[in-house]
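Asks: mind folding the following:
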Amino acid sequence: MTREKRHRSPHLAPVVTAAICATAFATSAAANDSNWTGPYIGGNIGWVLDGPEDGLGKSLHLGYNRQMNNTVIGLELEHSRTDIGTSAGPIDKVYRLKTRAGYAEDQMFYYGVVGLARMEGFFGQEEAYVVGLGVEYDLQNDFSIGTEFLYHGISDFNDSGESLGINTLTVRATWNF
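Replies: Prediction:
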């Protein structure tokens, strides 16, 4: 059975990201200081920007942040359903454990990501490291929106001796409680 390549619009991701950031910055003039401490849960939609083949993903994430002055650190667990194509078959699921650390000012939270991922598909499973950057905007009603860029690196994909790198961009919506 051959897999047909479906047309996707990865170029839509920067447009959606720009719209979210523009909305956040436009409304931050009336911003109150936000407190990012506490548990959260949410979802996101993401696109593969630079990988073996186009892909689209949807995820659920949950985590906990701790804010000390303007510094925020946190831990997040994320589960993604994807259709990222590779030479060994599609990556169907991605599980990520990420540490987030960054700077909060007014309603904005700018952060870096370091973590581990497990990718599963027809080929079996592979472990990867994850690094990235993100930004979130607190809408002041226990709800935040944001975007996150992640790089996934696999040093020996499918025991081939070859490296595999996948860049993703996601748009996130999160309920903070």
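Asks: can we go C-alpha only for contacts and neighbour counts from here?
Replies: Fine.
Asks: what's the closest non-adjacent residue to Arg116?
Replies: No Arg there; residue 116 is Leu. Leaving aside its sequence neighbours, Leu116 sits nearest to Tyr129 (CA to CA, 6 or more residues apart in numbering; 4.6 Å).
Asks: alongside the first, I'd like the structure of this one:
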Amino acid sequence: MKRLALVGMTALVSGLSAQALAADLPYASDPAPTTYSDPVAAARFDWTGAYVGGNVGWGWGNFENSGAADTEANGVQGGVHAGYNYMITPNFLAGVEADFQLSDLSDTGTLGGVTAETSSDWNASIRGRLGFTFDRFLVYGAGGLAVADQSLKVGGSSDDATAIGWTLGGGVEGAVTNNITARLEYVHQNFGSEDFNISGTQYQSELDDNIVRFGMSYKF
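Replies: This is a model prediction of the structure:
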């Protein structure tokens, strides 16, 4: 009887010991829930808005003169511009721009013993712009009204005129920051024929010129 009680007590102690050991063992924790997030697309550059800027470049032009020698001139041009762009669709842009440039177009030619000097000191334009955007890059064409001064000097006397014509061109522009853009463009201008009266003699002069210029703008 004592042996049976001893066996039973031994079994009870063994069972309790096993339970205590099991309680001390670490349990595997549940895996952390997996979270998924869709990538957020970067916001597209918004070209809509007003801007102002400056530009500098190289111009070259032809003065076709009646009654005096034809001349060709080239030189540095620089000025300011301002405009407004509006995004018609996510990729198509329309806008309007005005600019004023100082120019250094002057040349002298001699025909039949008569020396004539032709020059243009400034030009300006109001242009419409249409473009296609690739997020932060823009390819555009522009055209509209052009205005320039013209001067013809013969034999020490001169006459001036303000010529009105047209302009066409195009370029590429990129956003450097969210407010600064840089551009490279080509512009052609034609001002038709202007009449000059110098010392009672009538002359005519027609100016067409070309400009390649680099510019930077601040977009509001």
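Asks: on that earlier part again, is it true that the residue nearest to Leu116 of the first structure touches Leu150?
Replies: No: using CA atoms under 8 Å, Tyr129 of the first structure makes no contact with Leu150, being 10.0 Å away.
Asks: please pull up the equivalent of the residue nearest to Leu116 of the first structure in the second structure.
Replies: Matched to the second structure by TM-score structural alignment, Tyr129 of the first structure sits across from Trp166.
Asks: Ser106 of the second structure -> the first structure?
Replies: So, by TM-score structural alignment, Ser106 of the second structure is matched to Gly85.
Asks: tell me who's in contact with the closest residue to Asn210 of the second structure other than its chain neighbours.
Replies: Excluding the flanking residues, the one nearest Asn210 of the second structure by CA to CA, 6+ apart is His188, at 4.5 Å. With contact set as CA atoms under 8 Å, 6 or more residues apart in numbering, His188 of the second structure has these partners: 167-169, 208-211.
Asks: can you check Asp106 of the first structure too?
Replies: 28, 31-34.
Asks: and Gly38 of the first structure, by the same measure?
Replies: So Gly38 of the first structure contacts 64-66, 176-177 (CA under 8 Å, 6+ apart).
Asks: at 10 Å instead, please
Replies: Gly38 of the first structure makes contact with 63-67, 74, 176-177, according to CA atoms under 10 Å, 6 or more residues apart in numbering.
Asks: same check, this time on Gly131 of the second structure
Replies: Gly131 of the second structure touches 85, 87, 91-95, 138-142, 170-173, counting by CA under 10 Å, 6+ apart.
Asks: go on, Gln140 of the first structure?
Replies: 31-35, 107, 176.
Asks: please, a PyMOL command that selects the buried ones among these?
Replies: Buried residues among the contacts of Gln140 of the first structure (16 or more other CA atoms under 10 Å), as a PyMOL selection:
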select buried, resi 31+34+35+107+176
